[in-house]
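A.B. asks: pasting the sequence and the predicted model now:
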Amino acid sequence: METFKKIVKSYDAIEMKFLIFVMAILVVVTFAQVFTRYVMGAALFWSEELAKYLFVWISWLGVSAGLKEKEHIQVKLLPEALHAKGHLKTEKGLLILIDLLWFITSIVVLYYGFIIVAGQMETGVYGPSTGIPMWINYLCVPVSAVIVCLRLIGGMIVNSYELVCMFRRGGR
């Protein structure tokens, strides 16, 4: 289990550094756009489109980072009630079930994300000002879904391991 946690921790660091890097590029591009438009009187024709693409990628990849930090909107009423009453095994089981439902939803998003990307690849549409193929922008959906699925699998493994340990120790 310790090796697994080290792998996850290494991935977490890579993911966070990548998100910070992309955010830094977004800030620089946006600043350059504002500077050239309002100070120099001429806008960079490609910067707005690139900023939109970067923002979309940050948003979708941020889903995984939010999952890692457990910062997504969720209804905690039942898990907190179970925890307060000392039903820790039931709470862990519920958390595994919630992750499983989210995993199934992510598989659906992955499937339809690939359909959208394939459609964009077939049409050969490019961004009007950047010339970037549109499928690259849409690729963030299935990529994010895969990352979320992997993170959910990891969470389910950890929760299942902890649940098995609870059963071995006995108690509620």
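C.D. replies: All right, it came through fine. Residues are numbered from 1 along each chain as shown.
A.B. asks: from here on, contacts and neighbour counts on C-alpha atoms
C.D. replies: OK.
A.B. asks: my read: Leu139 touches Tyr112, true?
C.D. replies: No: Leu139 is not in contact with Tyr112 according to C-alpha atoms under 8 Å; the separation is 11.1 Å.
A.B. asks: those two - which one has more neighbours?
C.D. replies: Leu139 (18 against 14; other C-alpha atoms under 10 Å).
A.B. asks: contacting residues around the more buried one?
C.D. replies: Residues in contact with Leu139, defined by C-alpha atoms under 8 Å, 6 or more residues apart in numbering, are 113-114, 117.
A.B. asks: this structure: helices as residue ranges?
C.D. replies: Remark: helices assigned in the chain by DSSP state H are 2-38, 47-69, 77-84, 88-123, 134-138, 140-169.
A.B. asks: quick check: chain neighbours aside, which residue is closest to Met134?
C.D. replies: Using C-alpha to C-alpha, 6 or more residues apart in numbering and skipping the chain neighbours, the partner closest in space to Met134 is Tyr126 (5.2 Å).
A.B. asks: go ahead and confirm that neighbour touches Asn137.
C.D. replies: No: the criterion here is C-alpha under 8 Å, and Tyr126 misses it with Asn137 at 10.0 Å.
A.B. asks: these two: which has the busier surroundings?
C.D. replies: The neighbour count for Tyr126 versus Asn137, taken as other C-alpha under 10 Å, is higher for Asn137 (18 against 15).
A.B. asks: alright, now check it against this:
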Amino acid sequence: MQLRKKIDRILGRTLAIIMSIMVINVLWQVFTRFIVGSPSSFTDELARYLMIWVGVLGAAYISGKNMHVAIDLIPKKLNQKKQAKLKAFVNAIIILFCFFALVVGGSRLVYITYTLQQHSPALQIPLALVYLVIPISGLLIIFYKVSDILNKK
């Protein structure tokens, strides 16, 4: 549980930093567009990539806090033993999805964009860095769900 709390803290701070950078970036865009009259060329792209990171890492963070959207009609009708089995089954499905879609699929996307040396138009950063958040988030969600299964959360 100590490791989980540490990861929660690091992930929460990372998300707060990314959001802060995103706010400053958008404020800069508004300032350069309406005050200076010459919009900054990189801010739109940076905001887009930061939003991707916030969304995908935020999904992992919320998954770890078990605050994600869920339909709980069926579990409410079951006894506690069956609820625990259902939660373990749902967590196993989530683990499989995250492994195949986010970790494997995301890693392939990172590899392909890295191999093809694709760069963003305005920032000229490798797109592999932008897409790297997908397998990272998948691994984090898998960690959280395995932890939930082991701790019977």
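C.D. replies: Thanks, I have it. These figures come from a predicted structure and were not determined experimentally.
A.B. asks: show me what the residue nearest to Met134 of structure 1 aligns to in structure 2.
C.D. replies: Correspondence of Tyr126 of structure 1 to structure 2, assessed by TM-score structural alignment: His119.
A.B. asks: any idea how far that match lies from Ile35 of structure 2?
C.D. replies: Per C-alpha to C-alpha, to the nearest Å, His119 of structure 2 is found 30 Å from Ile35 of structure 2.
A.B. asks: list the residues that contact the match of Tyr126 of structure 1.
C.D. replies: Counted by C-alpha under 8 Å, 6+ apart, His119 of structure 2 has contacts 125-127.
A.B. asks: kindly report the same for Ala59 of structure 2.
C.D. replies: With C-alpha under 8 Å, 6+ apart, Ala59 of structure 2 has these contacts: 68, 137.
A.B. asks: could you find the counterpart of it in structure 1?
C.D. replies: Under the alignment (TM-score structural alignment), Ala59 of structure 2 pairs with Val63 in structure 1.
A.B. asks: next one: Val26 of structure 2
C.D. replies: Under the alignment (TM-score structural alignment), Val26 of structure 2 maps onto Thr30 of structure 1.
A.B. asks: I figured its match hits Phe45, correct?
C.D. replies: No: counting by C-alpha under 8 Å, Phe45 is not a contact partner of Thr30 of structure 1; they are 11.9 Å apart.
A.B. asks: the two: which is more packed in?
C.D. replies: Just comparing Thr30 of structure 1 and Phe45: by other C-alpha under 10 Å the higher neighbour count belongs to Thr30, 18 against 12.
A.B. asks: quick one: that one and Ala24 of structure 1, what's the gap?
C.D. replies: 10 Å.
A.B. asks: Ala84 of structure 1 now?
C.D. replies: Distance from Ala84 of structure 1 to Ala24 of structure 1, counting by C-alpha to C-alpha: 42 Å.
A.B. asks: swap in Arg169 of structure 1?
C.D. replies: Taken as C-alpha to C-alpha, the span from Arg169 of structure 1 to Ala24 of structure 1 is 48 Å.
A.B. asks: ok, back up a step: any idea which of the contacts of Leu139 of structure 1 has the most stuff around it?
C.D. replies: Among those, Gly113 has the most neighbours (other C-alpha under 10 Å), with 21 neighbours.
A.B. asks: in contact with that one, which residues are there?
C.D. replies: Counting by C-alpha under 8 Å, 6+ apart, Gly113 of structure 1 has contacts 138-139, 141-142.
A.B. asks: just the buried members of the residues you listed?
C.D. replies: The neighbour count (16 or more other C-alpha atoms under 10 Å) marks 138-139, 141-142 as buried among these.
A.B. asks: want to throw those residues into a markdown table with distance to Gly154 of structure 1?
C.D. replies: Shown next, in a markdown table, are these (distance: C-alpha to C-alpha, whole Å):
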| residue | distance to Gly154 of structure 1 |
| --- | --- |
| Tyr138 | 26 |
| Leu139 | 23 |
| Val141 | 20 |
| Pro142 | 18 |
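A.B. asks: closest one of these to Tyr11 of structure 1?
C.D. replies: Of all the buried ones among the contacts of Gly113 of structure 1, Tyr11 of structure 1 sits closest to Pro142, with 18.2 Å by C-alpha to C-alpha.
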